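> what would the 3D arrangement of this be:
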Amino acid sequence: MKREEIYKEIGLIDDTLIEAAEHSGSGIEVRKKRVSKKWVALVACLVLYSTTSTALLATEYYKNQQTEPYIRYLTAESMELQPVTHFDVDKFLKALNTNNNEYIYIAINRLIETFNDQKLREKALHELQPFLEHENQKITDAAAFAIDILSKSFESPYIVHLEDGSKMFTLFNNYSDYGSQNVLWRIKDNVLEEYFHFSATAMYIREIIPSPDRRSIAVVMNSNKSDFISIINVEKGMHSPELVESARVKYGAQKQLDTWIRTDHENYSGLMNIAWEDNDTLQFEAALAYGGTEIVETVTVTYQISKKVMGVTELIESE
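The predicted structure follows:
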């Protein structure tokens, strides 16, 4: 079927307009006016449908906002519920009584910060109890974790127990599909502190892996584009370079590949099979990206903490 016949079939043009177009020798492109009533009606229906659909989608969106909190990335402003310059416990306690699940979820996690004040901690514990039976699983899990910390049980699998008796963890555990808040918290000698805040590029903490002697931790982080990993020797208070980008630069130099570092510090690389070989050496596999993602090299990376030595070798896949 010719294009003109298709347009005519759906009512976009009529016979008179086709004849005028053919007569002009310029095909269908000369049509300018004689639009059929059927087309006008179709357009009107589409506009009405689009408007109605948009309204329905907006209604459904706001409905879901109230029932299922989904946060892709936590900003300083969103964690405060409103801009303030200091920790305001009353604000978070009041947020527990709202109908906004996102506010409730944020407030539950922030109330963990009452740990160092006995009266506030006991008050938060009391207010959090009902949320153990909340209809939303994310809120229930957050309440269980907060209560575990504030009651000083420290039985949650999200807590890493270290050799010096300290406990390391993140707040907002798995709040996003990508991971947890990119801040490490530590409780040592019965005091809670914000231990380390990673850069904005490493937006999420995916995993904390303690060394066999539990004196160091490997922290696996990611954005929605890249993977990152660093080692923190908690006992000595020392921090390694970010190892994925370090490996990408080192291996790129070995193979004479483009090793430019992006201004946003994304590496477009991934890592897997992370394991401690011993208390001093971490090993993992990485897919290192070059030239954007035009070239991807699969390698094995080892890093020795005491000597600050990195080895990067090509990973040979077994058949």
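
> from here on, just use CA atoms for contacts and neighbour counts.
Will do.

> for residue 171, see how far away the one residue sitting closest to the centre of the chain is.
A centroid search over the chain (Cα atoms, centre = their mean) returns residue 178, at 3.7 Å, as the residue closest to the centre. When distances are taken as Cα to Cα, to the nearest Å, residue 178 and residue 171 turn out to be 14 Å apart.

> and if you look at residue 182?
With distances defined as Cα to Cα, the gap from residue 182 to residue 171 amounts to 9 Å.

> mind giving me the packing neighbours of the top helix by length along the chain?
Selection of the longest helix in the chain by residue count, based on DSSP state H, yields helix 37-67. For helix 37-67, the contact count by 3 or more Cα pairs under 8 Å, 6 or more residues apart in numbering; DSSP states H and E identifies helix 101-110 as packing neighbours.

> downstream of the helix it packs on, the next helix or strand is which one?
Sequence-wise, the next helix or strand beyond helix 101-110 is helix 118-128, with elements assigned using DSSP states H and E.

> and that following helix, how far from the chain's centre?
Mean C-alpha position of helix 118-128 versus that of the full chain (Cα atoms, centre = their mean, to the nearest Å) differs by 30 Å.

> give the buried residues for it.
Using 16 or more other Cα atoms under 10 Å as the test for burial, helix 118-128 gives 120, 121, 124, 125, 127, 128.

> in contact with the nearest residue to the third one once chain neighbours are set aside, which residues are there?
The shortest distance from residue 124 to any residue other than its chain neighbours is 6.5 Å, reached at residue 111 (Cα to Cα, 6 or more residues apart in numbering). Contacts were defined as Cα atoms under 8 Å, 6 or more residues apart in numbering; by that measure residue 111 touches 89, 92, 93, 124, 146.

> to compare against the first, here's the next sequence to fold:
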Amino acid sequence: MRREELYREIGQIDDALIEAAEHSGAKGRVRRSRFSKRWIVLVACLIVYSSTATALLATEYTKNKAAEPYIRYLTAEDMELAPPVKYEADKFLQALASGNDEHVYIAVNRLVESFNDPQAREQALKKLQPFLTDDSPRIAESAAFAIDVLSKSYRSPYLHKMADGSIIFALFNNYSDYGTQNVLWRIKDDVLEPYFSFAAPSMYIKEILPSPDRKLLAVVTSSNKSEFVQILDVEKGTISPELVESARIRHGAQRKLEAWTRSDHENYSYADQLAWKDNDTLAFEGSLSYRDTEIIENVAVTYRFKDKVMEVQPVK
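From the prediction side, this is the model:
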């Protein structure tokens, strides 16, 4: 009902009440009726306003529900709701003077990331020099590595020079009993970038082993329960399946052993004695676990990267 029609009907009802009151001689009640008329109109206006507002809100809600957000893929940056913080060398340079060995150690390693900024690189090189003789062997070794990279000397055994001209390495070398930081860095065409990191449960890089022709890179990673092996073709950007778990499943099938895959992807198995037999074939010894750790099988594994062929032989 339109507001004008509502007001007209209210007025007609109230006039009828007034007329009835006059015929009965109740003048005081007539005055109260006129007073009530104003209240009736006010209440009616409130009802109309409330109904209109509710209708508008309902319409807006329906419109919003019909336009749900469409997100194809959530990146880490998307979930931060803002651009990621740009690397800033200043806070790491300041940390060098903190007197806190842990902060100094982290800062020494992170300052390698100043590589792409000539001014920041020169400043880092100057500030890192005193730490070459630090009382902490770990800090001193990290400073030597950082200076080797930032000065572009590239003499460290932790640097792996590949056939495509790139250099692959990890930071925080051997910071844990289990290995090194779980990030491979690459310098190519004089630009430093994070190249690859390994999915959980891998937390550490234990070993990096280039093929003889420097085209492939075998990497052993670990958690505190398991070890994993993968091969990367650095130039093409391809990677092999995870070889320890693949060997465990293959050997389990051959020996009729249950080889269930855990939800956390831990395998309680280990790899040792990695060696390249040729430019394409990697060999290692595996200690494979079944029924958690109830059964341990020792095997010799070979994997041909190009053909994706694995052989697993028991070792007595």
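
> TM-score them against each other, please.
TM-score for the superposed pair, counting by TM-score structural alignment, normalised by the length of the second structure: 0.72. Supporting figures: 233 aligned residues with a Cα RMSD of 1.1 Å.

> which two in the contacts of residue 111 of the first structure are spaced the farthest apart?
Using Cα to Cα, the two most remote members of the contacts of residue 111 of the first structure are 89 and 146, lying 14.4 Å apart.

> out of these two, which sits in the busier spot?
Summary of the neighbour comparison: residue 89 of the first structure and residue 146, criterion other Cα atoms under 10 Å, with residue 146 having more neighbours (27 against 16).

> the strand or helix carrying the more buried one vs the second structure, average offset?
Secondary structure assignment for residue 146 of the first structure, by DSSP H and E: helix 137-150. Its aligned residues in the second structure lie a mean 0.4 Å from helix 137-150 of the first structure after superposition (mean Cα distance after the TM-score superposition for the first structure).

> that helix: what's the following helix or strand?
Using DSSP H and E, the helix or strand that follows helix 137-150 of the first structure towards the C-terminus is strand 160-161.

> packing partners of the helix or strand that that following strand is followed by?
Under the assignment DSSP H and E, the closest C-terminal helix or strand after strand 160-161 of the first structure is strand 167-169. The contact analysis (3+ Cα pairs under 8 Å, 6+ apart) places strand 167-169 of the first structure against strand 160-161, strand 183-188.

> residue 287 of the second structure - nearest residue in space that isn't next to it in sequence?
If the residues on either side of it in the chain are set aside, residue 287 of the second structure comes closest to residue 298, at 4.6 Å by Cα to Cα, 6+ apart.

> before we move on, what about residue 113 of the first structure?
Computed as Cα to Cα, 6+ apart, the closest residue to residue 113 of the first structure that is not its neighbour in sequence is residue 192, at 7.5 Å.

> helix, strand or coil for that neighbour?
The assignment at residue 192 of the first structure comes out as strand when based on DSSP: H, G, I helix; E, B strand; the rest coil.

> gap between it and residue 152 of the first structure?
Residue 192 of the first structure sits 11 Å away from residue 152 of the first structure, taking Cα to Cα as the criterion.

> equivalent analysis for residue 17 of the first structure, please.
Relative to residue 152 of the first structure, and taking Cα to Cα, residue 17 of the first structure is found at 82 Å.

> looking at those two, which one has more neighbours?
residue 17 (18 against 11).

> secondary structure element for that one?
Secondary structure assigned from DSSP H and E places residue 17 of the first structure in helix 15-24.

> what range in the second structure matches that helix?
Mapped onto the second structure using TM-score structural alignment, helix 15-24 of the first structure spans no residues at all.

> max-length helix in the second structure?
Per DSSP H, the second structure has its longest helix at helix 27-65.

> quick check: it aligns to which part of the first structure?
The aligned range for helix 27-65 of the second structure in the first structure is empty, by TM-score structural alignment.

> excluding chain neighbours, give the residue nearest to residue 239 of the first structure in space.
In space, not counting the residues next to it along the chain, residue 239 of the first structure is nearest to residue 232; the distance is 4.5 Å by Cα to Cα, 6+ apart.

> which SS class is the one you found?
The three-state assignment at residue 232 of the first structure reads strand, by three-state DSSP.

> so it sits against residue 238, correct?
Yes: applying Cα atoms under 8 Å, one finds residue 232 of the first structure in contact with residue 238, separated by 5.8 Å.

> neighbour count: these two, which is higher?
Neighbour tally, residue 232 of the first structure and residue 238, criterion other Cα under 10 Å: the higher count belongs to residue 232, 19 against 11.

> mind telling me what the residue nearest to residue 124 of the first structure corresponds to in the second structure?
Structural correspondence for residue 111 of the first structure with respect to the second structure (TM-score structural alignment): residue 111.

> hang on, the earlier thing: can you tell me how far the residue nearest to residue 124 of the first structure is from residue 183 of the first structure?
When distances are taken as Cα to Cα, residue 111 of the first structure and residue 183 of the first structure turn out to be 16 Å apart.

> about what we covered before: tell me the SS of the residue nearest to residue 287 of the second structure?
In terms of secondary structure, residue 298 of the second structure is strand; the call rests on three-state DSSP.

> cool, residue 200 of the first structure as well?
Three-state secondary structure (criterion: three-state DSSP) places residue 200 of the first structure in coil.

> burial measure for it, as a count.
Residue crowding around residue 200 of the first structure was assessed by other Cα under 10 Å; the count is 11.

> likewise the one 4 residues further on?
Counted by other Cα under 10 Å, the residues lying close to residue 204 of the first structure total 31.

> my read: it touches residue 175, true?
No: shown here, residue 204 of the first structure and residue 175 do not form a contact pair, counting by Cα under 8 Å, at 9.4 Å.

> which residues do the two both contact?
Shared between the contact lists of residue 204 of the first structure and residue 175 (criterion: Cα under 8 Å, 6+ apart) are residues residue 181.

> now do the helices in the stretch 201-319 of the first structure.
Counting by DSSP state H, counting those that start in this stretch, the stretch 201-319 of the first structure forms helices over residues 243-255, given from the N-terminal end onward.

> next, the buried residues of stretch 244-257 of the first structure.
By neighbour count, with 16+ other Cα under 10 Å as the criterion, the buried positions of stretch 244-257 of the first structure are 244, 245, 247, 248, 249, 250, 251, 252, 257.

> need the contact list for the last one.
Read that as residue 257 of the first structure. Contact analysis of residue 257 of the first structure by Cα under 8 Å, 6+ apart lists residue 290.

> residue 177 of the first structure should be in a helix, yeah?
No: note on residue 177 of the first structure: no helix contains this position according to three-state DSSP, which reports coil.

> correct me, but the residue nearest to the centre of the first structure touches residue 223?
Yes: shown here, residue 178 of the first structure and residue 223 form a contact pair, counting by Cα under 8 Å, at 7.2 Å.
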